[in-house]
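Novice: Here is a sequence with its predicted model. Questions after.
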Amino acid sequence: MTGTCCDATVPAPAGPAAPPVRLDRATIRIGGRTILSDASLTVSEGAFVGVLGPNGAGKTSLMRAILGIVPVAAGHISVFGRPVGRGNHDIGYMPQFHGRVVPRLDGRSFIAAALHGERWGLPCDWRWGRHRRHDAAEVDRVLALVRATHLAERPIHQLSGGERQRLLLAQALLGRPRLLLLDEPLASLDPHRQREVVALVNDIRRQLGIAVLFSTHDLNPLLGVMDEVLYVGRGAARLGPVDEVATGPVLSALYGTPVEVIRAGGRIFVVADT
């Protein structure tokens, strides 16, 4: 009798999952200005990455390139193994908040307005309560995730900066993304609210197993939480553990000026020679 065990189709072992973000010799240019040149790096699955750099270094442009909004001039950027492109539902994006709000919306309606990423606005039947149950459940889900259920009925214009940030974060979590891009979520917040936002994002990251790119001007609120730091400056990028990247030689090269890194009282101070 002829054996058939060796002829049976055996599923190939699963290979390693594609990383949330990979840059392969990527170059980004905007208006003739090079934001990033020949950069290669990989963001690990589930990682919390702090994105830092001087004003105008290109932190926002990098995030917009990952979103597929800013084109890649050379090289490649991939998200979970696929080329970047607009409308990627695997990405949740929280843009910088400049204080502009829609005063006639309550918290729940504000989130519902972003339910469909291809357009911004409330479904025509939302006001009368005939919206789809799935949409309503999704809004309630993200409100609970950011611990903002108590803000659902409150008008946006009556909320504090920290409360508004929670609702913006809830918007970014719609659709169950696997990667969060948060652009300056700590801007204009006092130190106490900054710590609250960082802890909340970290809790959500661990609960959902998602990767986070968190842009900020100050490294210190992220210490003890982030896995790696990504410094951007003068067309270059450096990703790695804080102790390897936040050093005088590395930052001096990125900033193009002598930089001293001082560690004191559990905090890190970056002092540039201007």
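Specialist: Great, that's in hand.
Novice: Please count neighbours and contacts with C-alpha atoms only from this point.
Specialist: Fine.
Novice: the helices in the chain, which residues?
Specialist: Assigned by DSSP state H, the chain shows helices spanning 59-66, 107-112, 133-145, 161-172, 191-208, 242-245, 248-255.
Novice: How about the contacts made by the residue positioned nearest the centre of the chain?
Specialist: Residue closest to the average C-alpha location in the chain (Cα atoms, centre = their mean): residue 181, at 1.5 Å. Residues counted as contacts of residue 181 (Cα atoms under 8 Å, 6 or more residues apart in numbering) are 63, 91-94, 212-214.
Novice: so how far is residue 173 from it?
Specialist: Using Cα to Cα, to the nearest Å, residue 181 is found at 10 Å from residue 173.
Novice: State the distance from residue 160 to residue 112.
Specialist: 20 Å.
Novice: Equivalent analysis for residue 104, please.
Specialist: 14 Å.
Novice: and these two? which has more neighbours close in?
Specialist: residue 112 (23 against 10; other Cα atoms under 10 Å).
Novice: so the more buried one touches residue 140, yeah?
Specialist: No. In this structure residue 112 lies outside contact range of residue 140 using Cα atoms under 8 Å: 9.7 Å.
Novice: Contacts only, for residue 258.
Specialist: Contacts of residue 258 by Cα under 8 Å, 6+ apart are 248, 252, 272-273.
Novice: Just the buried ones from those?
Specialist: Among the contacts of residue 258, those classed as buried by 16 or more other Cα atoms under 10 Å are 248, 252.
Novice: Now the two most distant members of the contacts of residue 258.
Specialist: 248 and 273 (11.3 Å; Cα to Cα).
Novice: which neighbours do these two share?
Specialist: Going by Cα under 8 Å, 6+ apart, residues that sit against residue 248 and also against residue 273 are 258-259.
Novice: can you give me the strands for this structure?
Specialist: Using DSSP state E, the strands found in the chain span residues 21-30, 33-43, 48-52, 74-79, 82-83, 91-94, 179-183, 211-215, 228-233, 236-240, 259-264, 267-272.
Novice: Would you mind putting those into a markdown table with distance to residue 197 alongside?
Specialist: Below are these laid out as a markdown table (distance: least, Cα to Cα, whole Å):
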| stretch | distance to residue 197 |
| --- | --- |
| strand 21-30 | 23 |
| strand 33-43 | 22 |
| strand 48-52 | 14 |
| strand 74-79 | 25 |
| strand 82-83 | 30 |
| strand 91-94 | 13 |
| strand 179-183 | 11 |
| strand 211-215 | 11 |
| strand 228-233 | 18 |
| strand 236-240 | 23 |
| strand 259-264 | 24 |
| strand 267-272 | 18 |
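Novice: Out of those strands, flag the one nearest residue 191.
Specialist: strand 267-272 (13.5 Å).
Novice: Just want the angle from that closest one to strand 259-264.
Specialist: Orientation check (axes from the mean of the first three to the mean of the last three Cα atoms, to 10 degrees): strand 267-272 against strand 259-264 gives 160 degrees.
Novice: pretty sure residue 246 contacts residue 261?
Specialist: Yes. Counting by Cα under 8 Å, residue 261 is a contact partner of residue 246 at 7.1 Å.
Novice: Pasting the second one now:
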Amino acid sequence: MAVLTETVSSPVSEPPPPLLSVRNATLRFGERTLWSGLDLEVRRGEFIAVLGPNGSGKTSLMRAILGTQALSEGSIEILGQPVRRGSAQVGYVPQQQLADRGTPLRARDFVGLGLNGHRFGVPLPSRARRRAVDATLETVQASHLARRRIGDLSGGEQQRLRIGQALIGDSRLLLCDEPLISLDLYQQRAVSTLIDASRRDADRAVLMITHDINPVLDVVDRVVYLAEGQVRTGRVDEVLTSEVLSELYRTPVDVIRARGRIIVVGLPDGAHEGHEAHPRGGLEA
């Protein structure tokens, strides 16, 4: 006698929602459109560079994700929920402004400013706060700076503390607005390595605005390029090409790869801002 067996299939688990979802986003100021039709999904652990000339709307995109800049059209969600100001899921490293020389605020107190009531509901007890600050200083390799005044620190040291301030709330998404600007090559590498380590260790996603992709070229998964009111997204080798940039700027642009670096040559005069001059006359992407 034949025996019939019923095969029970295991339920297929739904993939987790994107950490960040930007859908058909448009931002206008008066008659000017900064960018339109921006679609972007960011998963945990991704590293995305945001590129483009000054005035193309890179920082405005960051502000929209932070909930401080309303879109003209479209939507932004964090973990499936509409973006809101002050979300504990988002850490932010703003454009660097060096503290005045002699500013008395200690490094550990500066990092501790990332812990506040609007993120956690109630302030952390002093002992838990100290532990959180100590752990974060260790994460950003700045424990030795804890008692020093931030005004006495170098630009690279201050930038470590800003990253610590953004990470101390255990954010899932780290937004960095030109974190490498005004740093020398050694400091750029150190800060880039620190940001990448924070991504890998905690499975964070990173969106970094940068005028030069070369310091992070080895760790970037995708790029978002904003120019002339248009947007292109994709892998580095899909977006940073002569064909794509020539289409964006509506003028011939050459992309040269030499010794592991990317050099962009031929950008129009109005697009020179936001790109680093190259000693041979080109421009760093």
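Specialist: Ah, there it is. Remember, predicted model here, so these are calculated numbers, not experimental data.
Novice: quick revisit: and which of the contacts of residue 258 of the first structure is nearest to residue 27 of the first structure?
Specialist: residue 252 (21.3 Å).
Novice: which one in the second structure is aligned with that closest one?
Specialist: Counting by TM-score structural alignment, residue 252 of the first structure lines up with residue 246 in the second structure.
Novice: In the first structure, point out the residues matching stretch 256-264 of the second structure.
Specialist: With TM-score structural alignment as the criterion, stretch 256-264 of the second structure aligns to 262-270.
Novice: Okay, buried residues for that stretch please.
Specialist: Here stretch 262-270 of the first structure shows 268, 270 as buried, counting by 16+ other Cα under 10 Å.
Novice: how long is it end to end?
Specialist: Using Cα to Cα, the two ends of stretch 262-270 of the first structure sit 6 Å apart.
Novice: now do stretch 123-141 of the first structure
Specialist: 18 Å.
Novice: and the aligned partner of residue 50 of the first structure in the second structure, how many neighbours?
Specialist: Residue pairing (TM-score structural alignment): residue 50 of the first structure is matched to residue 49 of the second structure. The tally of other residues near residue 49 of the second structure (other Cα under 10 Å) stands at 26.
Novice: Quick one: residues contacting residue 49 of the second structure.
Specialist: 207-210, 213, 220, 222-224.
Novice: Adding distance to residue 28 of the second structure and neighbour count as columns, could you present the residues you listed in a markdown table?
Specialist: Listed next are these as a markdown table, based on distance: Cα to Cα, whole Å; neighbours: other Cα atoms under 10 Å:
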| residue | distance to residue 28 of the second structure | neighbour count |
| --- | --- | --- |
| 207 | 22 | 22 |
| 208 | 22 | 27 |
| 209 | 20 | 25 |
| 210 | 22 | 24 |
| 213 | 27 | 22 |
| 220 | 28 | 20 |
| 222 | 25 | 21 |
| 223 | 22 | 24 |
| 224 | 18 | 22 |
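Novice: for those, which one is nearest residue 161 of the second structure?
Specialist: For the contacts of residue 49 of the second structure, the nearest to residue 161 of the second structure is residue 208 (16.8 Å; Cα to Cα).
Novice: how about the closest one, what does it touch?
Specialist: Residue 208 of the second structure neighbours (Cα under 8 Å, 6+ apart): 47-50, 175-179.
Novice: can you do 10 Å?
Specialist: 47-51, 58, 62, 93, 174-180, 195, 216, 220, 223-224 (Cα atoms under 10 Å, 6 or more residues apart in numbering).
Novice: can you check residue 110 of the second structure too?
Specialist: So residue 110 of the second structure contacts 133, 146, 149-150, 158, 161-162, 164-165 (Cα under 10 Å, 6+ apart).
Novice: what do you get if the cut-off is 8 Å, keeping everything else the same?
Specialist: Counting by Cα under 8 Å, 6+ apart, residue 110 of the second structure has contacts 150, 161, 165.
Novice: Between the residues you listed, which sits nearest residue 128 of the second structure?
Specialist: residue 165 (15.8 Å).
Novice: isn't that closest one right up against residue 112?
Specialist: Yes. Using Cα under 8 Å as the test, residue 165 of the second structure is close enough to residue 112 to be in contact (6.7 Å).
Novice: now for the helices of the first structure, which one comes closest to residue 98 of the first structure?
Specialist: Across the helices of the first structure, closest to residue 98 of the first structure is helix 161-172 (Cα to Cα), at 10.4 Å.
Novice: Where in the second structure does that closest one fall?
Specialist: Counting by TM-score structural alignment, helix 161-172 of the first structure corresponds to residues 155-166.
Novice: Against the first structure, what's the mean shift for that stretch, could you check?
Specialist: For stretch 155-166 of the second structure, the mean distance to aligned residues of the first structure following superposition is 0.3 Å (mean Cα distance after the TM-score superposition for the first structure).
Novice: Now do that stretch: everything it contacts.
Specialist: The contact list for stretch 155-166 of the second structure (Cα under 8 Å, 6+ apart) reads 91-93, 96, 98, 107, 110-114, 136-137, 139-142, 150, 174, 179, 182-183, 187-188, 191, 195.
Novice: Could you rerun that using 7 Å?
Specialist: Outside stretch 155-166 of the second structure, the residues that touch it by Cα atoms under 7 Å, 6 or more residues apart in numbering are 91-93, 98, 107, 111-114, 136-137, 140, 150, 183, 187, 191.
Novice: Buried among those? Make that a ChimeraX selection.
Specialist: A single ChimeraX command selects the buried members of the contacts of stretch 155-166 of the second structure (16+ other Cα under 10 Å):
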select :91,92,93,107,111,112,114,136,137,140,150,183,187,191
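Novice: Looking at the contacts of stretch 155-166 of the second structure, which one is closest to residue 17 of the second structure?
Specialist: Once Cα to Cα is applied, the member of the contacts of stretch 155-166 of the second structure that ends up nearest residue 17 of the second structure is residue 91, at 19.1 Å.
Novice: my guess is residue 254 of the first structure contacts residue 230, does it?
Specialist: No. Between residue 254 of the first structure and residue 230 there is no contact under Cα atoms under 7 Å: 11.2 Å.
Novice: pretty sure residue 217 of the first structure contacts residue 52?
Specialist: Yes. Here residue 217 of the first structure reaches residue 52: they are 6.0 Å apart, a contact under Cα under 7 Å.
Novice: between those two, who's got more neighbours?
Specialist: residue 52 (22 against 16).
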